[in-house]
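1. Predicted model and sequence below, questions to follow.
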Amino acid sequence: MTSRHVERFLEMMVAERGASPRTIEAYGRDLADFAGHMRVAGRPPEDATADDVRAYLAGLAAAAMTPRTMNRRLSALRQFFRFLFAEGSRADDPTATVDSPRLGRPLPKYLSETDVERLLDAARAIDGARGLRATALLEILYATGLRVSELVSLPLSAVARDPAVLVVRGKGSKERMVPLSEPARDAARAWIEARGALLGEAAARKNRWLFPSRSKDGHLTRDGFAKMLGEIAVAAGLPPSKVSPHVLRHSFASHLLAHGADLRSVQQMLGHADISTTQIYTHILDERLRTLVNSHHPLAGKG
């Protein structure tokens, strides 16, 4: 049976906030579940303490509920108790001192080095200028870890003089320098020589982008590159759903760390403002450390 306080709260959600029937149903279900928890304690939900709320969340965690769903339940409780406090039905809000369950961060998806090589081989197998463009795109992306928007909007001047270091203008117009590998430089040179074949020599000469197109921006679009990458994945025998520009960016960072690069250098090359963003890759460092210990520690494998 729904308490009158819960009923009044749901009525307020409809009248003052215009909540949809589906939202009201979800809030009602979440509050009913909490009321069931409080019933075991012999008290109505509106009399809950902070410890009651924490015990409820602990029970959800023990039942293997996801942190995202637990946060949704806690959000419903926060709004309910804030309503009771605002209208004077309670002198405090028991959820005010309760921490939200940590969502955590999903591990980045990345390809193996073998799979990246398969992609590159498939790009190289494409005939003519399209193949040279596809190869240049993949070589530069895998060599630098650029964001897809940074990659497709590279100006021709960025690589025209065959630089060993690529200067990239990233988020907030901040510039950063990223080393450009020899294979990427070779691919860029080959593409520049064939660049006029897709748009026509006259149009290509007037276009300032490394990867020109007839789009309104004048360069290859993000969607155009994603579609191209999907076709290359199929040719390489890889599921297109597992291959994307961002997966290649993750692969760049993961493979660098696996081969000994330090986190701060990878942060700078990726253009992350805060190293905490780069720390999603620490699982690679953890795996490398485990491998080192298992391979070189005198007591590894004993016991």
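-> Sure, I can see it.

2. only C-alpha atoms for contact and neighbour calcs from this point on.
-> Noted.

3. how far away is Gly170 from Arg17?
-> According to CA to CA, to the nearest Å, Gly170 and Arg17 sit 40 Å apart.

4. what about the two, which has more around it?
-> More neighbours surround Gly170 than the other of Gly170 and Arg17, with 16 against 9 (other CA atoms under 10 Å).

5. At which residues are the strands of the protein located?
-> In the chain, the strands defined using DSSP state E lie at 165-169, 175-179.

6. Quick one: distance of the first one to the chain centre.
-> Translated: strand 165-169. Offset of strand 165-169 from its chain centre (CA atoms, centre = their mean, to the nearest Å): 23 Å.

7. counting contacts, what elements does it pack onto?
-> strand 175-179 (3 or more CA pairs under 8 Å, 6 or more residues apart in numbering; DSSP states H and E).

8. Check the last one too.
-> If contacts are counted by 3+ CA pairs under 8 Å, 6+ apart, strand 175-179 sits against helix 128-144, strand 165-169, helix 263-270.

9. Figure out which of the ones you listed is closest to Trp209.
-> Checking those against Trp209 by CA to CA gives helix 128-144 as the closest, at 12.6 Å.

10. which residue packs closest to the residue nearest to the spatial centre of the chain, ignoring adjacent ones?
-> Note on the chain: the residue nearest the mean C-alpha position is Pro108, at 6.9 Å, using CA atoms, centre = their mean. Residue nearest to Pro108 in three dimensions, not counting chain neighbours: His250, with 6.4 Å by CA to CA, 6 or more residues apart in numbering.

11. next up, a second structure to put side by side with the first:
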Amino acid sequence: MSAAWIEAFLEALAAERGARANTLAAYGRDLTDFRAHLTLRGSDLAEADRDAIEGYLAGLEAAGLAPSTRARRLASIRGLYRFAWSEGWRADNPAARIRSRRPPRPVPGVLDEAAVMRLLEAARCPAGSAAAQLRALRLRCIVELLYATGLRVSELVSLPLAATAGDPRMLLVRGKGGRDRMVPLGAEARAALAEWRAVRLAGGASPGPWLFPANGGRGHFSRIAVWQQLKRLAAQAGIDPAEVTPHGLRHAFATHMLANGADLRSIQALLGHADLSTTEIYTHVLDARLKALVFEHHPLAAPGTG
């Protein structure tokens, strides 16, 4: 019965939430390990209570598993029992009141606005041979889009050419879990996109399906190629290459938007986060802004008052 519960739960995740294969495999491993733990103690998923779950988690801690791993195992168990309760297989959810002791997620290092402007300026200066100028135009478009939209690099390189037709003000992006979202484009990003598209479509030959085709002509440009070119561009702009990554530009997009007045829910939608808790790593920006607002506008917050 226990194995059937796990199988049904994974099928529901795939059918109802569009969970990817890697996600399903991780849930499956976590729950199979928990089930094996219960079996060794003469129990199963249908009988386990809160003490059994907490005992399992304590064993993981004693074995030296990282807090993040233990938190993920608990999330898997909690999800399974929520599903079992909704299906009427159990009258309770024994994991419902167990809280994870997962440490707060670290705030990612973020390029400041001046550094991003230097990076963009370096990308706007194509020079050299025709081939070098072509590569520079492509890189400029990539950098402009990454910073203007907050796209994941995997989302960017897999953009279809057809999705960018007609000088779009919005891009339709397919994100994690097959979820689609609309992302607006600013003037600089649209200009870089239009210039790159004109080059892509020149020559009359079939342009292929991707906005950024691979150099070899098969598939799209790779994530690692974007990473490598950003490193070279950072050095050209006088920025430590270790500080510049595609995901770093995504973090810069979110942080700079919040610092300039955007709300957290809007950032969640633009980044394609399924859960607001994922976006909350950026609340340090909101904390700083709110503190500045109090010191600037509250009548008793000025130095020397009170």
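-> Cool, the structure landed. Quick caveat, the model's predicted, so the values are computed rather than measured.

12. what TM-score do we get after superposing?
-> After superposition, the two chains reach a TM-score of 0.65 (TM-score structural alignment, normalised by the length of structure 1), with 212 aligned residues with a CA RMSD of 2.5 Å.

13. still on that earlier bit, contact partners for the residue nearest to Pro108 of structure 1?
-> Pro108, Lys109, Tyr110, Gly145 (CA atoms under 8 Å, 6 or more residues apart in numbering).

14. Against Ala122 of structure 1, how distant is it?
-> Look at His250 of structure 1 and Ala122 of structure 1: by CA to CA, they are 20 Å apart.

15. what do you get for Val98 of structure 1?
-> Going from Val98 of structure 1 to Ala122 of structure 1 by CA to CA gives 53 Å.

16. now do Val152 of structure 1
-> With CA to CA as the criterion, Val152 of structure 1 and Ala122 of structure 1 are 20 Å apart.

17. same check, this time on Asn71 of structure 1
-> 44 Å.

18. between those two, which one's more packed in?
-> Taking neighbours as other CA under 10 Å, Asn71 of structure 1 and Ala122 compare with Ala122 leading, 20 against 17.

19. That one -> structure 2?
-> Using TM-score structural alignment, the partner of Ala122 of structure 1 in structure 2 is Ala122.

20. Surely its match touches Gly238?
-> No. Contact criterion CA atoms under 8 Å: Ala122 of structure 2 and Gly238 do not qualify, at 9.4 Å.

21. Next up, the contacts around Thr221 of structure 1.
-> Residues near Thr221 of structure 1 by CA under 8 Å, 6+ apart: Val152, Ser215.

22. Could you rerun that using 10 Å?
-> Contacts for Thr221 of structure 1 (CA atoms under 10 Å, 6 or more residues apart in numbering) come out as Val148, Ser149, Leu151, Val152, Ser153, Phe211, Pro212, Ser213, Arg214, Ser215, Lys227.

23. Now for the first one, how many residues are close by?
-> For Val148 of structure 1, the count of nearby residues is 20 (other CA under 10 Å).

24. and if you look at Gly166 of structure 2?
-> Applying other CA under 10 Å, we find 8 residues neighbouring Gly166 of structure 2.

25. Wait, it touches Ala194, no?
-> Yes. Shown here, Gly166 of structure 2 and Ala194 form a contact pair, counting by CA atoms under 10 Å, at 8.8 Å.

26. coming back round to it: if any of the contacts of His250 of structure 1 are buried, give me the ChimeraX selection for them.
-> Only the buried entries of those go into this ChimeraX selection, using 16 or more other CA atoms under 10 Å:
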select :110,145
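
27. can I get the contacts of His250 of structure 1 in CSV with distance to Ala204 of structure 1?
-> Output for those, formatted as CSV (distance: CA to CA, whole Å):
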residue, distance to Ala204 of structure 1
Pro108, 37
Lys109, 36
Tyr110, 34
Gly145, 26
